[in-house]
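In: Pasted the sequence and its predicted model underneath.
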Amino acid sequence: MACSIATHTPLLVVRPPRRSSFPPSTCSLLVENPDRRGNYGKSPSGRKKISRECRAMVQQTEQGPSAAYAKEMERLSAKESLLLALFRSPYLEGRWNFEWFGSGSPGLFAAKFLFERFPQAVANLSKLDVVIKDGYANISASVKLLNSIESGFIISTRLTVEGPLRMKGEYIEGILEYPKFNEASIPQQLRGALDQAASTMQQLPVPIRDAVAGGLKVPLGGTFERLFMISYLDEEILIIRDTAGAPEVLRRLDPGPSQTAQL
């Protein structure tokens, strides 16, 4: 509500803008000049006569709910972009070797699966690596028996983004590979038994023989899963941490994307 104060200096009266959903609004600046006697003239309606009126555009400084929502979505999108950048990075794909892994690692799961079936006195873990490609990770563990018989177990894992900071690995399938023999290093006392097993294998029907040669598949869909995050990634090193913060350190085995481009 505009009011006038009888002074000898020009009076500035600001009318508040009408509420509107649009950002720009207008306000009226009413300047009243007194006459030489210091009196103000009045219009017939009873209101003081205005000698000069000007209008100015005023930009609203108060932001509505839609602006706050857009700002919050922009902030979340920036965080998710950082995570997706690691998940979709070309450095992530390739063959990696486990240098260090924790208790919840799928590599340890594969190693335990093998050692539960073979005595540790005659078996040693010869290889533990992972191949990451197109959102899937295949973890393979190999055990060598008596330095002559090698058997492996492969875990197929689906990788998905789980929240702004975490990723999830879901175990889909496990494959127990058919043992491979190195005839030159097989002890003499075991060669007779291995030759008999190989002969029996050849007498099996072709579908069964092919199934055994391809490995024994163990469905794991929905049975095991784990949450983790990528804390470091470059051309040679990958560091993963589980929900407890325990690290898993992997080293690249194949050439990285930049090395392949140089070749």
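Out: Happy to help now that I have it. Numbering: from 1, shown residues only.
In: okay, CA-based contacts and neighbour counts for the rest of this
Out: OK.
In: Following element in sequence after the top helix by length along the chain, please.
Out: For the chain, the longest helix by residue count, based on DSSP state H, is helix 65-87. Using DSSP states H and E, the helix or strand that follows helix 65-87 in sequence is strand 94-100.
In: which of the residues in whichever helix or strand comes after that following strand are buried?
Out: Using DSSP H and E, the helix or strand that directly follows strand 94-100 along the chain is helix 106-115. Neighbour-count burial for helix 106-115, with 16 or more other Cα atoms under 10 Å as criterion, is recorded at 106-108, 110-111, 114.
In: Then stretch 194-211?
Out: Within stretch 194-211, no residue counts as buried by 16+ other Cα under 10 Å.
In: Assign the residue lying closest to residue 157 once chain neighbours are set aside to helix, strand or coil.
Out: Ranked by Cα to Cα, 6 or more residues apart in numbering and with sequence neighbours excluded, the top spatial neighbour of residue 157 is residue 171, at 4.5 Å. Look at residue 171: counting by DSSP: H, G, I helix; E, B strand; the rest coil, its state is strand.
In: Against that first model, consider the following:
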Amino acid sequence: MTMNRVASPNASTLTDRTIVIFGGTSGIGLAAAIQAKAAGAKVIVVRFNPEGAAKVAAENGLDGWRAADVTRAETVTTALADIPHVDHLVLLAGTFVAGRILEAEVEYLKRAFDERIWAAVHILRTIGDRLASDGSVTFISGALADRPSAQGTAVLAAASAAMEAFARGLALELAPVRVNTLSPGTTDTPLLARTLGAHRDAYVAALTEKLPQRRLGTATEAGAAVVFLMSNGFMNGETLHVDGGARLI
């Protein structure tokens, strides 16, 4: 891939920079989008559902939206076709894929990697030299990368850890483009509620008793970390943990 080598004097600010956020219509992605917009960026969010994407973009005063299934390269190509330039790319899309390897359907388990590693490949290849050389790419991993559970999350843990290794490799391969990973702890987002359903409150109560800060992280806090990774021009090849000290227990 040939990258754009024209550097911007405003590399450390988000003012007038174009940011594309996959998974930017809820939770951490939306929080990052709102904060980046407040910092002066032009923000485009991407979501699987076009109606939902349009609604969220309009409600939050964002600059645009696109619809794409990140597991299908052709929809990614269509979604990004008319965006001439990208300064910062944020890839937060991905569902909670859980299932024991001796029981779950293999095609279902593959989604953990399809929605993360292979989606990132499709997106980066599609953008190509439209990605600014003084810009950045931000991935998401998660606490499972460090501390997998016994509840059918082995494949998802592997995919999360793979994103961190992928980012380090790409920091060299795509240089001078910066590539980092956000690793949030358990965060109070709509995804958590969808994943746990009726068990959410009991899970949160038990977890917060163990956490050093006795609470979950917020989407706003994790979103601020995304903004930091985009705007700090010397953060590269790193995994930023925003977990309230959960890895210490």
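Out: Great, that's in hand. Predicted, not measured: the structure shown is a model, and the values here were computed from it.
In: what's the TM-score here?
Out: Taking TM-score structural alignment, normalised by the length of structure 2 as the basis, the two superposed chains have a TM-score of 0.21; 88 aligned residues with a Cα RMSD of 5.9 Å.
In: quick revisit: in JSON lines: the buried residues of helix 106-115 of structure 1, plus distance to residue 162 of structure 1.
Out: Shown next, in JSON lines, are these (distance: Cα to Cα, whole Å):
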{"residue": "106", "distance to residue 162 of structure 1": "18"}
{"residue": "107", "distance to residue 162 of structure 1": "21"}
{"residue": "108", "distance to residue 162 of structure 1": "23"}
{"residue": "110", "distance to residue 162 of structure 1": "24"}
{"residue": "111", "distance to residue 162 of structure 1": "26"}
{"residue": "114", "distance to residue 162 of structure 1": "30"}
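In: Identify, from those, the entry nearest to residue 157 of structure 1.
Out: Nearest to residue 157 of structure 1 among these: residue 106, at 8.9 Å, using Cα to Cα.
In: hang on, isn't that closest one packed against residue 138?
Out: No - between residue 106 of structure 1 and residue 138 there is no contact under Cα atoms under 8 Å: 9.8 Å.
In: what do those two both touch?
Out: residue 155 (Cα atoms under 8 Å, 6 or more residues apart in numbering).
In: you'd agree residue 252 of structure 1 is up against residue 129?
Out: No - the criterion here is Cα under 8 Å, and residue 252 of structure 1 misses it with residue 129 at 9.4 Å.
In: got any residues that touch both of these two?
Out: Counting by Cα under 8 Å, 6+ apart, the common neighbours of residue 252 of structure 1 and residue 129 are 95-97.
In: Just the buried ones from the residues you listed, in ChimeraX syntax?
Out: To isolate in ChimeraX the members of these that are buried, counting by 16+ other Cα under 10 Å, one can use:
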select :95,96,97
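In: On the C-terminal side of the longest helix anywhere in structure 2, identify the next helix or strand.
Out: Scanning structure 2 for the longest helix, with DSSP H as the assignment, gives helix 154-173. Using DSSP H and E, the helix or strand that follows helix 154-173 of structure 2 in sequence is strand 178-184.
In: Check which helices and strands the helix or strand just after that following strand is in contact with.
Out: Toward the C-terminus, strand 178-184 of structure 2 is succeeded by strand 187-188 as the next helix or strand (DSSP H and E). Secondary-structure packing of strand 187-188 of structure 2 (3 or more Cα pairs under 8 Å, 6 or more residues apart in numbering; DSSP states H and E): strand 217-218.
In: swap the cut-off to 10 Å and go again
Out: Contacts defined by 3 or more Cα pairs under 10 Å, 6 or more residues apart in numbering; DSSP states H and E place strand 187-188 of structure 2 against helix 27-38, strand 217-218, helix 219-231.
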